Structure formats: C-alpha cells, structure tokens
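>>> My questions are about this predicted structure, shown below with the sequence.
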Amino acid sequence: MGLLEEIHRPEDVRSLGSSQLPELAADIREFLVAAVSKTGGHIGPNLGVVELTLALHRVFESPRDLLLFDTGHQAYVHKLLTGRRAGFDRLRQRGGTSGYPSQAESEHDVIENSHASTALSYADGLAKARQLLGDDGRVVAVVGDGAMTGGMSWEALNNIAAGEDRPVVIVLNDNGRSYSPTIGGFASHLAALRPGADAGETAATAPQTLFENLGLAYIGPVDGHDLTALEETLKTARSLERPVVVHCVTKKGQGFAPAENHAEDCFHGPGAFDPVTGESKASATSWTEVFGSELVKIGAERSDVVALTAAMLHPTGLAEFAEAHPDRVFDVGIAEQHAVTSAAGLALGGLHPVVAVYATFLNRAFDQVLMDVALHRLPVTFALDRSGVTGSDGPSHNGMWDLSMLQLVPGLRIAAPRDGARLRELLREAVDVSDAPTAIRYPKGPVAADLDAVGKCGAMDVLSRHRGLGNTGYDAEDVLLIGVGSMAGVCVEAGRLIAAQGLGVTVVDPRWVKPLDSAIADLARQHRLVVVVEDNGRVGAVGDAVVRLLRDADIDMPVRTFGVPQEFLEHASRSEILADIGLNAQSLARTITPLVQRSSAADRDDDRSMPLHV
C-alpha cells in the first residue's frame, strides 16, 4: 500500500509534501479496487473523489471543520484518511466498516447520510448553530450533481443564500451522473459551464451561474483530479466569510478502466467483481431482474403502461424496459416526491404509471402517495425493490417501514410475492387495477425458488398442511402460519419443524396483504393459534391488520406476530440479521412450538386466555 500505510489521521495527510500526493492517490485507488472487489460496494463514486477528498483534508481540519458527504457512499476515501483502513476487509459486513458515514465509527463522521439531497439542510442548520455559539469552524458539504436534482437541496440553498455572513462551503462534485447520467435543466446548466473552463477559473471570469443569481459566491469549474488546483481553490473558498459553491468536475470511476468505460454505470455499487477485468461474480437471477423482464412483456402488451425512476434506472430493473420503450420511461432525478406526483399526473392523463423505487426511499414520498395518488383513486403501481431487511447497506436502507406506512393509505392495495412466479402474477394483477393505487414489494438479492401452492382458501395460497397426531378429524388444528412475501418459504420450513413435534400446522400465503382476504377469519376458526411472519417492522403492519380482522369478526383468537424490531439495525448480511431477529425457520419453530402447546393445553382445559398479541 506504500504511503497509505502511513496515513492514520488527517494530520498525516497534511504533513505530506505536494509531490507525495499522486503516489498516495494511486495507493488509495489500488486499495479500494482490491477491497471492494471482494465485498461489493460503491467503487465508482469513491474512485472519482480521491483527489478531492485529499484536498479537503489538507485544507480543512476535521473534525473541527465539519465535512458532510451527500450522499455518504462517496466517503470511502474519507474513511481511509481518518484511520479506518483495517475495517475494509469486511466492508459492509458484520464487524467491518459501514458503507456510509457512521457516527459510531468516528468523530470525523458528522451524519449518517445515505438518503440523497439532505447534506445542504444539515449544513444550513450546523452553520446557524455555530454562528449562534461563536464557533468559527467551517461547515463543508460535498454534494454530487445527482443529489442536486432533489428538491431538498434547493430548499436548503434558498436558506443558505440568505445567510450572507454565515460561511458554508458547498463542494459541488460534478461527474455528470447519479446512478445514471444526471438529467434535467440543472444538469444542462452545469454542462454549459464545463466546456473550455480552465482549472481554477474564478467567479470573476466564469459565465454567470444559477448559484450567483441566488446570491451565492461561485468558484470554478476546477479539475477535480488536479490536486494543486483543488487546494488553491478550496483555500480561497475557506477564506470567504459567506456561502460559496466550489464547482469541481470529476470522473466517476477515475483510474479503474472498467469503471471509467462502463456506460451503464454498473460500478456505482456493484457486488463482488474481478479486480482486473471488472467482471461481476454474481450469477443467480435477482428479484429485480424478474420484475424488469416481466414489465417489458407487460409493456409490449399494453401501450398505456409507463415507468418512472428516481435516478435509478438500472438498480430498479427498468433498463430493459427503457431499451424496449424509450419514450415511456421517465427519469426524474433523485426526487421521489416529484416522481410520485408526476405519476399521478400521468395517471390523470389516462396512463398506468409504474414507479420503481427502493422501499426505503418511498418513505420520502408518503404525503404524495396519500394525498396526490390515493385521494384521487389513481391507478399508479409502486414497485418496491429492496423491501424488508437488506443488510449490507446498513440501517437507512432496510425497507422495513412500507407495510406499516402504506396500511394507512385508504384504497391502496399491497401485494407481497413469495417467489418469482408470484412476482410475475401479482405485478400483472397490480397493473390491471384501474380504480386505485397498488404496491408490490420484494426483497434484495437472488429470487427465491418457486414454491407452488397445495390448495386455495379464498384468494390465498395454502402452501402446506400437517395434521396433528391428536386430531381425530373433527378437532381444530394447532397453528395457522401466515407467511408474508419472502417469509412464506421460511414459514413452510418452520411449519415442517413444528409438525415434527406432532402438532397440526397450516401455512398460507395471503398474496395480497392489503386488503386482507376475509377467508383468514374462517381459517383462523379452525386453529388454536394464529402466527403472522413478515419482513417488516412489527408496528402497524400485516400482523396488526390480522389482529384487527379477527377482532372485527368477533374471533377471540391468540395471535402472535413476528417481524423486524422497531430499531435501526446495524449492517450485516441479510441472513445474519434475519437469524438475529428470529426470522428464520429454526428460531420460529423454537418459539412457536411451546406457544402452540400452551394454547392447546388451555383449549383442552376450556380456559382460554386473552388474545396473545406480542
């Protein structure tokens, strides 16, 4: 690793001579490619900010000067320069370095900023706090041009510009991309500033910019890979006693040819890859790919189906649809709120929009789902990728709120497929709904093997039945297991383990979890205990909906719900986290079996307890 081995804190970077910096930059790139190729992670964004991060740490003094990264996936170099090299052998894995800034890791990480377009608002508040407290340390926000497509960035700029005597340094990392090429009028404005610009060009000679029109100082554009120019420019920005934008032009994936040359930007956040060729090591078909391929087929059959993405065309599986129907895909930038209301407009205009978004990012657009789509009973389908526990991306990326949040929305219907076949079926059913919004949620990673039903109960699939040893044919069975989405297969295995103890078990998949099928009530009457298992926070989700359904049907039935605890889960693999929180077959069987035995004993003694809802 050469010079990188000698870097343990920002002071070590500042002590180097200028002639040593290119060697350190090369060491960092070599280290990042080697480390991330093994674990996966955001390699492209970080290769593009090597020189920029070095310059930031040479000009500013973290943690006295606050460095904020938006989004935080471009902070790997920052982590290396602040003493966290050892954790990269387990990057995004349990016990290793987080993929985003983490206050628990270092005093140099101010915010855990993995949802884009927020750093400028943090910076505005921090600068106001420092001014009131008499602290003259600088607040520096590193913001990608992709993050500038989000509305919060402009709300924050409006306030930052009003503080003429409140210094905030906004470092605009302009690489022309978010996941994909940055779109919109602002991207065009930045592009117009780049051609022919000299490194270190100042506001006095640059074309008039939108930032200057807002009342902000502007410096640039500066070559984001020229360390000398970067340092000089950042020193100038630091000396100003007012808000300033430093426009740095960088190249995503700089120094690693496969990442530089890949037009589809598969190196934004890949899984494990070959460090020489860049070839992916992934082989299994993903849930995302199943969704994407089926939507292409639907699009070929129905000209009214259109798709929207918030700057995530490839990650959400819409690239194939865009290739087949380029005029029917709309990338709105990192602007989930706008995406949802724009979809509402498309639906009002007679089309059926499919909004493909990570489940965690739908949180940002709840008001628009509720008031702009559902209030008007519009046929918009939300395809919620990465639902449930996602694991390696850490607490902010777990899609553990959508089932609770969307339960509140009148008229909206939610589907949760258990496997690829059901994803295809339910997607088609969702886009066939013409009088209400729909949502379909599916997890991250390889798609589950198809699990066929052994029967039907109403619209629900019965996945397995095991008669209890003591059942003469007239008695109620012991437990009804309701497996939601990806938890259905886990429930089948748990049911087999419970049945091995001589207990009667029925496992069902509701398919549609809002509204619930009324047949659940009839089926519950045939059992002594109802168990709901879901890959979502337990509060207000499907388990609570089942309790309400049974209560409304005057069924006094013990119900036990299993789901994700209402806490922010640290990064680890999905399987590790599911095991930790008891959402695997073995844990479920160990917990449910004594509950069933207790419930059966109480039933035999005709001493039914109050409903158990834990």
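Perfect, thanks for sending it. The shown structure was predicted, so the numbers you read here are calculated from the model rather than taken from an experiment. Numbering: from 1, shown residues only.
>>> alpha carbons only for contacts and neighbour counts from here, please
Will do.
>>> Just name whatever secondary elements the strand ranked longest in the chain is in contact with.
Assignment by DSSP state E gives strand 527-537 as the longest strand of the chain. Packing partners of strand 527-537 (3 or more Cα pairs under 8 Å, 6 or more residues apart in numbering; DSSP states H and E): helix 402-407, strand 477-483, helix 487-499, helix 542-552, strand 559-564, helix 585-604.
>>> wait, which of those is closest to S98?
Proximity to S98 (Cα to Cα) singles out strand 559-564 among the helices and strands packed on strand 527-537, at 20.5 Å.
>>> Need the residues that contact the closest one.
Residues from elsewhere that reach strand 559-564 (Cα atoms under 8 Å, 6 or more residues apart in numbering): 400, 529-538, 543-544, 547, 581-583, 611-614.
>>> mind putting the helices and strands packed on strand 527-537 in CSV, mean neighbour count and distance to T285 included?
Formatted as CSV, the helices and strands packed on strand 527-537 follow (neighbours: other Cα atoms under 10 Å; distance: least, Cα to Cα, whole Å):
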stretch, mean neighbour count, distance to T285
helix 402-407, 22, 24
strand 477-483, 28, 23
helix 487-499, 24, 18
helix 542-552, 19, 28
strand 559-564, 22, 26
helix 585-604, 17, 23
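>>> mind listing what's buried in stretch 499-507?
For stretch 499-507, a neighbour-count test (16 or more other Cα atoms under 10 Å) marks 499, 503-507 as buried.
>>> for stretch 266-284, same thing?
Of all the residues in stretch 266-284, those buried under the rule 16+ other Cα under 10 Å are 266-273, 275, 278, 280.
>>> alright, now check it against this:
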Amino acid sequence: MLEQLSSPAELRRLPAGAMDALAGEIRRKLVESVSRTGGHLGPNLGVVELTLALHRVFESPRDAIVWDTGHQSYVHKLLTGRQDFDRLRHAGGLSGYPSRAESEHDLVENSHASTALSYADGLAKAFALRQENDRAVVAVVGDGALTGGMCWEALNNLGAADRPVVVVLNDNGRSYSPTVGGVAAHLAELRDGCGTSLFDQLGFHYLGPIDGHHTAALEAALRSARAYGRPVVVHCLTSKGKGHADAEADLVDHMHTIGPAGKSASSVGWTDIMAEELVAIADERPDVVGITAAMLHPTGLHQFARKFSDRVYDVGIAEQHAVTSAAGLATGGMHPVVCVYATFLNRAFDQLLMDVALHRLPVTFVLDRAGITGNDGPSHHGMWDLSLLGTVPGMRVAAPRDGSSLRALLREAVSWDGPSALRFPKGSASADIAAIGHLGRGDLLRGGLGGDTLLLPVGPCAHAALQAADRLDEAVTVADPRWVLPIDPALVRAAGNFRLVVTIEDNGVAGGFGDTYARALREAGCRTPVRTLALRQEFLAHGDRGTQLSEQCLDADGIIAAVSRRNDGADILPYDRYIGEPASVKVLRGR
C-alpha cells in the first residue's frame, strides 16, 4: 500500500481496516532505510499511527500541520509523496527535517524545539484575518518540547483566544532524554487519570489521554477536536521506537538518532574527551557544576552526572533558563559549565549577554557540534557562535585543534574568572599536532615569526592549514591562536612580519575570527592584507562534513588558492562574494 500512496488524499480513500497493515509497512520502511542512511529512528517509529490519523482527518496543505522540532516528520514525508529515502540526510537527498523546498506540505523548517505552538498561533490569526475559517491549524508538540518556555508563552495566548487551534501532545515521556520537571510530573498524573488538566485551567478543552498507537481512536479524537471550534489539546500516549525491540528498550536514547548500519550516532570523539576531562576537573574542583538543556548524553555530561549526580542539572529544552540559572549558580559561588550544541546557544544570547556577561560571571560554555555538522542541515550547523560571542564584552572563546589542546583549554576556561566558551566540531577528534613554539597565547605549528604568509586556522582547521603549507613553495608559518577571541595582541604584532595573513574558520564570515582580526589590524595601523576563509553567510544544506568544508574552500586546496591570489588591495575577501553566489567557490579556487 505504501508504494501506491503519493498524497494524503489517497490515504484518506483507504478503508480504516487497512491502517494496521499500512503502519507495519511504514515501520519496516523506516527501519530498513534509516539503518542504511542514518537518521532519527526512535522518534519516527513512535508517531506512525499518529501521523496516519492526522493526514486522514486533516487535509494538508489546506489545513496547516506544524511539527515541533521536526525530526519525527519522516512518516509525514512518506505520506506526502516522498518515499525515496535512499539518500536521506545526504547531499541531494531528503532533509531529516521538514523542508519547504521539498514539499508544500512542509510549512515551516522548525528543527529547533518548542516553536510549533507560536507558529500555530500566528497561522490561526492569519487565517481569521483572511476569513479562511474553514482551514484548521494543528501543532504537534512533544512532552519534551513542552518543557521549553516558548510553549508556555504560546499556550498563554492560545488558551485565551477563541481561535480553533488543535494542539496534539505527543507524550512518550522523553525528549532526547526522559522529560524532566513539573511538566513531566503533571503529564504522569494525567496518564494515570488523576486530577484536572492544567490545559483546562489555561482555557483549552482537553481530550485524553488517547492511545497513540490506535489509529481509529486517534481519528475519533482528532475529528472531535476539529469540530469543537475552540483551542483543544489532544493528549496522545505513544512509545518511542514502537515496533523495534532495540529502540523500545533504549533507555539512554542511543536509538534516537542512529548512524548507518544502525550504529549509535550519539557523542563520540571530541565530546568523549571533553566529558572525561570535565570529570577530572570536577574531582579537583567541588565548585564546578554542569548544566544542560535536555542533552545530558549527547553533550557527554552524563559521565559527570554518573559520578556527581548532585552537581549536574538537566533543565529540559530550556536554553534561556539554563544560562540564567548558571548565572545564579555563579553568583552563589559555583563555576557552572553549560554544555549545549553550538546552534542552540543562539536561543539564549540575551541571557548570556545580560545575565552572565554584564555581571562578569565565571560561567563556561562548552559548545559541541560547532561549525559544519553535516547531515542535520541548516538549523544545526554551528556557524553563528563566534559571530555572536564576539559582540559580548569580556567573553573569551577557545577552539582546540586536537584532543590534547581540548583538555588544556577546558582547564584554562574553567580557571578564568569571567565568561568563557570552548567550541569544537562533531565527530572524531583530530590527531594531536605538537607545537614547535609559542606566539602569544597561541602555538606555532610550522615556520617562524616572519616570512611570506601567516596562516591562522581556528581549531581543527589547523590540519588543512598544515597540509596547504607543506604544498606551497613560499615560506609559510602556521599558528594556532588557541584563544580566538578576544584577538591576541601578539597575533596583531606578528602580522607586520608577513606579506599576507590568511585566517581559516568554520564559522560564518560575518563577525567571526577573521573579521575581528582584520579590524584589529586596521586599528593598529598594520597594512598587511588579510584574506578570510570562512563559511558563506547563508543557510547551508545537509551533506557530508568533509565535502561541505571543501565546497567552502576550508580544505588544503582552498587555502592554497587563497594564498596564491595576489594582493588586490582589499583587507579581506569582498563580503558580497559570500552572499548568494555559489560560483564564488570556483572563483576563489581560480577555476
């Protein structure tokens, strides 16, 4: 049946009695495809019947269905004409999240959690203003995402209005990890049939709990919700990983996301080294505490929690709260280490700026998955953190080139008496590179304190810089800044001893290390030209990390091409070469 479905309309024509068999086909398709390509397996196995019911009751895209987080949208893709999963999350294949470029059924690309209810509020207002009162608005939100503050801001507005928004609460007791806090406790009471729903108190009509794996029951509840004409919460109980024994039994969510051939895609390499060193530091420093936002295992903080359970706090999907809570801990004499993905730091920038930095508090931010992350696509590339952190007074940012420097820099960060951050990429840590000397706070990796060209790579970009230097004829010095922000005055002074400086970073070109360094040289009156190699300031698609770095000229070939260009009088590579012009890669390479 699945292969014959090209649209939700065809699904609605199938008899109700066919749904169980179709659900079985979908689960087999998911396990087979995702085990081969990698991707989010557990969340999608848990919403098979729910997605079937949604598309049988509502008429997408006329009716708006918004998926919170979006990593559970694979079934939705299968039912809306996208069954070619052969290159799922790989370049040229389907995205692992809703994608407006793929289908009219994907309204928003909201792969950061806790946003769907706000989208739904706005959509319902728009439909009312346009007098399109026959269009339904549905937001599918998980119990984990419900721990995020934006959800409650939206619920506060939705419940007080008469607009007919259907909130489908997909309650499996988990986000990436088990759901935490008072929300989890209240939902547990509702599952047990105890007490009045908080949603009723907020102005919603509450339906549930409903068996989230019983298609007929789900359809009946959703039809009632649609007909009600007011805000409704449909509370659906589902099992993450349903139908796959390993995924259902997975208590630490290794099956939330899997790599090809079913291998766990949870933290490896860089994350493991950081986690191990943080535990060693915590052994020595009783004031060091850990904080994460529903990412205990992915950020490696579970190792800390295993040994010091009373010194680790998982606050749920609430990055803003995590940062200001860290500020409170620091004010109280502790040194918090906030472990988040680099992309999620964006969500708490105001708190970092006004609650941590304004008070010059000793909080260390460990930014996992910085730079190109690969298969998760534009919402997950950690390409904004250096640009944001560079605007924060008193902030220090370190970027380790390898495992050994990660350990050293983490210790330096935690010893700092103000705000600091440590950024590193996804995947296996780079091979150690020994320093041959020092340049200010940085390490000399090749060459001396003068010559033709100075390469300043950020973090693991050092490997590509050394490869390029070895292939170039000119006298090339490679120096790892280690602490990339603020700019080390020694790096500014050193620039005058070279014909050219090239900075290399996997952050957006605007406001990153290269931009900041070039400004420092101008302010110092240094006329040595700077060429900035960085990520184009655009939303980059999903694909292999190595390939994407090459396409962005952040490999040895790209560095060689940048060095080989004669000075054209510009301090940095023209900004417009990075804006909406894919051909700039070829131009820079001289092809």
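Noted; the coordinates are in hand. Bear in mind the structure is a predicted one, so any value in this text is a computation, not a measurement.
>>> circling back: would you format the helices and strands packed on strand 527-537 of the first structure as JSON lines with distance to P315 of the first structure included?
Output for these, formatted as JSON lines (distance: least, Cα to Cα, whole Å):
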{"stretch": "helix 402-407", "distance to P315 of the first structure": "19"}
{"stretch": "strand 477-483", "distance to P315 of the first structure": "27"}
{"stretch": "helix 487-499", "distance to P315 of the first structure": "23"}
{"stretch": "helix 542-552", "distance to P315 of the first structure": "27"}
{"stretch": "strand 559-564", "distance to P315 of the first structure": "24"}
{"stretch": "helix 585-604", "distance to P315 of the first structure": "30"}
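>>> Relative to V447 of the first structure, which of the ones you listed is closest?
In terms of Cα to Cα, the element of these nearest to V447 of the first structure is helix 487-499, at 11.8 Å.
>>> Between helix 585-604 and the closest one, find me the angle.
With axes from the mean of the first three to the mean of the last three Cα atoms, to 10 degrees applied, the angle from helix 487-499 of the first structure to helix 585-604 works out at 60 degrees.
>>> helices and strands around helix 487-499 of the first structure, which ones?
strand 460-466, strand 477-483, strand 505-509, strand 527-537, helix 585-604.
>>> what's the closest of the ones you listed to A229 of the first structure?
Closest to A229 of the first structure of those, according to Cα to Cα: strand 527-537, at 48.6 Å.
>>> which residues of the second structure does that closest one align to?
Counting by TM-score structural alignment, strand 527-537 of the first structure falls onto residues 498-508 of the second structure.
>>> now do stretch 324-333 of the first structure
Using TM-score structural alignment, stretch 324-333 of the first structure lines up with residues 307-316 of the second structure.
>>> what about F127 of the second structure, how many neighbours?
Neighbour count of F127 of the second structure, defined by other Cα atoms under 10 Å: 16.
>>> Please say which position in the first structure it maps to.
Using TM-score structural alignment, F127 of the second structure pairs with R130 in the first structure.
>>> wait, its match sits on D136?
Yes. Using Cα atoms under 8 Å, R130 of the first structure is in contact with D136, at 6.9 Å.
>>> so stretch 217-231 of the second structure matches what in the first structure?
Stretch 217-231 of the second structure corresponds to residues 229-243 of the first structure when matched by TM-score structural alignment.
>>> Contacts made by that stretch with the rest, please.
With Cα under 8 Å, 6+ apart as the test, stretch 229-243 of the first structure has contacts from 52, 55-56, 58-59, 138, 160-161, 163-170, 199-200, 216-217, 219, 222-224, 244, 246.
>>> what's the answer for stretch 414-430 of the second structure, then?
For stretch 414-430 of the second structure, the external contacting residues (Cα under 8 Å, 6+ apart) are 267-271, 335, 337, 342, 356-357, 360-373, 394-403, 409-410, 413, 459-460.
>>> So for H108 of the first structure, which of the helices and strands packed on strand 527-537 of the first structure sits nearest?
Short answer: strand 559-564, nearest of those by Cα to Cα, at 30.3 Å.
>>> Mind listing what's buried along stretch 280-298 of the second structure?
Neighbour counts over stretch 280-298 of the second structure (16+ other Cα under 10 Å) mark 281-282, 288-298 as buried.
>>> So for it, first residue to last residue, what's the gap.
Its start and end residues considered, stretch 280-298 of the second structure measures 19 Å (Cα to Cα, to the nearest Å).
>>> Contacts for it, please.
Identification of contacts with stretch 280-298 of the second structure by Cα under 8 Å, 6+ apart yields 175-177, 179, 252, 266-267, 299, 301-302, 304, 311-319, 322, 326, 333-340, 411.
>>> That stretch aligns to what range in the first structure?
Here stretch 280-298 of the second structure aligns to the first structure at residues 297-315, judged by TM-score structural alignment.
>>> Repeat that for stretch 451-468 of the second structure.
Residues 477-494 of the first structure are matched to stretch 451-468 of the second structure when aligned by TM-score structural alignment.
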